[in-house]
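Asks: just the structure for this:
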Amino acid sequence: MRWTADQVLALAPDAASRKAGSRLGSAGPWSETGCGGGSGAVWGECKGSGSKPYRTVVDTAGAAYKCSCPSRKFPCKHALGLLLLWASDEEAVKETQAPPEWAGEWLEGRRKKAGAAQAAPDAATRTADPEAARRRAEKRAERVTAGAVELEQRLEDLLRGGLAAAEQAGYGLWEETAARMIDAQAPGLAGRVRELGAIPASGAGWPVRLLEECALLHLLDRAWLGRERLPEPLAATVRTRVGLPVAAEGAAVRDRWLVLAQYDSSDGRLTTRRIWLHGRESGRTALVLDFGAAGRAPGVALPVGLELDAELTPYPGAGQLRAALGEQFGVLSPVGGPPAGLRATGAVAAYGRALRDDPWAEAWPVTLTSVIPAPAGGDWQLADSDGVLALPIAPDALSRPGLWTLAALSGGGPVTVFGECGHRGFTPLTAWTPDGTDAVPLT
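Replies: Next up is the predicted model:
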């Protein structure tokens, strides 16, 4: 089944790629196009500025891309244009018996690599020295502990001198503190310290927000220093929040996973892609993370609103939803509609339960059913259709164009919306048409 244009454009790494890909979504520059052939792939040659056309192939089973162009973006504009053409014009991209040799070689290589990864044991696991690994872990834990003790002292100095001093000191003080946490091999603490540095310039009410974040950072420090007394699931969460590496473990869960949302964020050093999935049979919600170095998009991309038959392996930790994407079976396919949702009161309760397991959780994934987007003073809110409760839209989401898409989709009537419910409000990520047939990304 072919994807929609909205699902294709949601894969674009940035607005410029979305615009450039849209220009290539017509048949004019394309030749030798085709799809299917038992491979779940789409391929074609796109005329460019050089003498040879760019060869582009997309594996729709895993949303993987290959193009001979020099672009570092992933997917590139040619892959986006090819998918848009495939989505909108069945005559231009016809079903064929087999892909051309150049596309078939790449597809076969992907299949072989996937099979080898499943069959071959992990060489690192076979050769690792458990005693040396234990000593390295202990040494790193000592460094993190020293960093946490130093950070506690710096927080005490801040509160003793008054929060007003944070505004006068500027961002340099926080950057220097963050660098100290990096030296202590605690990148999770460093990230939270950098966030503190941006709060004094965030507008009215910043002292309250700074105090809140300082309290959460203090709680994380104390949890690390007393981690031996914590239940193991909570201790695992603390290790993750501090920034220690953890591996997915436990039994893999195979299900038909609905792609609820996908969006990127960047801190200037790293691009993080978050993909929310919902298991049709298990009822579980899972978060798949992928990362790209500065200037490069992450490699994993899944179209919103489609469903994949795949295995996910969970990561440890109390209340943690992160999972590793494993083997995929078949191609991405359309689904019948959104998962069962909650009312606004249920969303707030779900976030409250999440905080019990993970006090540092900023938000919780929720599907809201039968809510109406409406302005509220200078802001917006999502109100239950029965008027019992309304959730404010998070401040960061108020400036996104997706909010107007949501309002147009609703037309004043109730819709189903997936997003993240947190202490700042609700961030809408995906909405479904009133008849529940199409998912529309809002990011």
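Asks: going forward, measure contacts between C-alpha atoms and count neighbours the same way
Replies: OK.
Asks: hang on, isn't A64 packed against V300?
Replies: Yes. If you go by CA atoms under 8 Å, A64 and V300 touch, sitting 7.3 Å apart.
Asks: for the residue nearest in space to the middle of the chain, helix, strand, or coil?
Replies: Geometric centre of the chain, nearest residue: R274, 0.4 Å, by CA atoms, centre = their mean. Of the three states, R274 takes strand under DSSP: H, G, I helix; E, B strand; the rest coil.
Asks: for the comparison step, fold the sequence that follows:
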Amino acid sequence: MSAHGERWTTERVLALAPDEASRAAAERLAASGRWTSTNTGVGADGHAGAVWGESEGSGTTAYQTVIDLYDPNAPVFHCSCPSRKTPCKHALGLLLRWAGSVPAREVEAGTGDRSGATGGAAADGDPPPWATEWLAARWQRPGRPTGAEGAGAPSRTPADPEAARQRAERRRQRIAAGATELERRLEDLLHSGLTTAGHSGGSAAREDGTVSGRGSWDETAARMVDAQAPGLAARVRELGTLPASGPDWPSRLLEECALLHLLDQGFLGMERLPAPLAATARSRVGLTTDAADVLAAPDAVTVRDRWLVLAQQDAQEGPLTSRRIFLRGERTGRMALHLSFGGPHRPLDVALPPGLLLDADLAYYPGARPLRAALGERHAPAAPGPVPSGCGVDAALAAYGHALRDDPWLDAWPVVLTDVVPLPAGDGDGWQLADVDGESALPLDPRGLGHAALWSLVSISGGAPLTVFGECGHRGFLPLTAWDPTPVPLPA
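Replies: Okay, here's the model as predicted:
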């Protein structure tokens, strides 16, 4: 049950579906016999507001789904399936079984599990270890009941560490298999020639199940998703955009293939890497760490400072919304990136408009060049901050070069530029930010900068020097915020 002690109606459950296809798939799944019959298959905790279940997937491993219903107006979903929809069909199907509302037409058609056609399909009880582990992290967050108020909640004792280790090892093996398959794909491409990547046509599958050199990059990316390696999948999709993308595209494709090969080899030989670089390789393939675990780690690198918010940028990534908040320490000068994700029924963690000064603790995620950080304790309310100090073009390029030395897969590094002027490039192709003395200039990243952002930047400058924050990388400089003298976020 929810924290308010009542089950939901069918209409309320189906209202959460992101689209009609998910709604129909959830109804079929709820009425099917694909839910495991063990005592950990489907269950609920009526006091704490949690529902969990296991359903058979297309492979040998069941999909594990758990839902936090403590706030009935903002349920939070977690599922081991590869779907990018929130909630996925497994979460919706689980809620339908929990609500005791398996659609009758499915049972009458002979496709349903009649044992689940009545209410109470999800019996109250204690969650299994795989659900406890995720729920414990949720319940440790601010705002959840503690003490007598939360007496009905399941134990927050950490899940069986051996079971957690085995799950992590199984995922590592799946990613390693995906990386090995990707290596064969790259080898095929090099044997057949880079120019063949620009040919259209269907995929050619070999007897061992891998995709031939002319195969679809999208299909290869889907295989990486199946291997639970979203970082590899994203880089493979990027490769698919390069063929025939402009002059000298084979050279750019070769560079990206080399970086992807380096990442594959880094992950497959991770035990030989220094610990910081190994952490970077793990994050690049898509092995993430919860913010709560970063904050609670005994070796966490926690820094207290007054952090100036430099930019807040939202982007749509499939059904999810990502929010990137860039900060810089007033005392330490360290850059930090707070990254969060939200969905239709999962609000983003925090909003920090540019220009605020925040006295807080940040815990950095491990890596060879730490940048991403989890927001810890705040020591004072946020207040307006000053215009940030910055550097020139040459120093910005040097900062990116130093970061790239530690993390070879780094696309860009955050920097603040001062006394720069937006000008048309000398060859008439694009725009650039030039030092006020005219000796150095950075091209603006044409792929990330829209017309609205460009003309906003030009109008704010009016031909005069200004302070700009953005990301400096191999594609150029992507401006995110300009000061006039107050911060002006540039439209995405």
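Asks: quantify their similarity with the TM-score.
Replies: TM-score of the superposed chains, computed with TM-score structural alignment, normalised by the length of the first structure, equals 0.69; 329 aligned residues with a CA RMSD of 2.8 Å.
Asks: so how far does the lengthiest helix in the second structure sit from its counterpart in the first structure?
Replies: In the second structure, assigned by DSSP state H, the helix with the most residues is helix 161-192. Here helix 161-192 of the second structure is compared with the first structure after superposition; its mean distance to the aligned residues, by mean CA distance after the TM-score superposition for the first structure, is 1.3 Å.
Asks: which other helices and strands contact that helix?
Replies: Using 3 or more CA pairs under 8 Å, 6 or more residues apart in numbering; DSSP states H and E as the contact test, the elements touching helix 161-192 of the second structure are helix 217-226, helix 249-268.
Asks: of all these, which one is nearest P344 of the second structure?
Replies: helix 217-226 (21.9 Å; CA to CA).
Asks: which stretch of the first structure lines up against that closest one?
Replies: Aligned using TM-score structural alignment, helix 217-226 of the second structure spans residues 174-183 in the first structure.
Asks: give me the mean distance between that stretch and the second structure.
Replies: Counting by mean CA distance after the TM-score superposition for the first structure, stretch 174-183 of the first structure comes out at 1.5 Å.
Asks: in that stretch, what counts as buried?
Replies: Residues of stretch 174-183 of the first structure classed as buried by neighbour count (16 or more other CA atoms under 10 Å): W174, E175, T177, A178, A179, R180, M181, I182.
Asks: hmm, who's touching it?
Replies: With contacts defined as CA atoms under 8 Å, 6 or more residues apart in numbering, stretch 174-183 of the first structure is touched by V144, G147, L151, P187, L189, A190, G191, V193, R194, L196, G197.
Asks: I'd like to know how far the nearest residue to V42 of the first structure once chain neighbours are set aside sits from G377 of the first structure.
Replies: For V42 of the first structure, ignoring the flanking residues on the chain, the nearest one in space by CA to CA, 6 or more residues apart in numbering is C35 at 4.3 Å. Separation of C35 of the first structure from G377 of the first structure (CA to CA, to the nearest Å): 50 Å.
Asks: the more surrounded of the two?
Replies: C35 (24 against 7; other CA atoms under 10 Å).
Asks: what span of the second structure lines up against the helix or strand hosting that one?
Replies: Assessed by DSSP states H and E, C35 of the first structure sits inside strand 30-36. Mapping strand 30-36 of the first structure onto the second structure (TM-score structural alignment) gives no aligned residues.
Asks: cool, and stretch 215-223 of the first structure?
Replies: By TM-score structural alignment, stretch 215-223 of the first structure lines up with residues 258-266 in the second structure.
Asks: what are the contacting residues of that stretch?
Replies: By CA under 8 Å, 6+ apart, stretch 258-266 of the second structure touches 179-180, 182-183, 186, 232, 235, 273, 278, 281, 284-285, 408-409.
Asks: how big's the offset between it and the first structure?
Replies: Averaged out, stretch 258-266 of the second structure is 0.7 Å away (mean CA distance after the TM-score superposition for the first structure).
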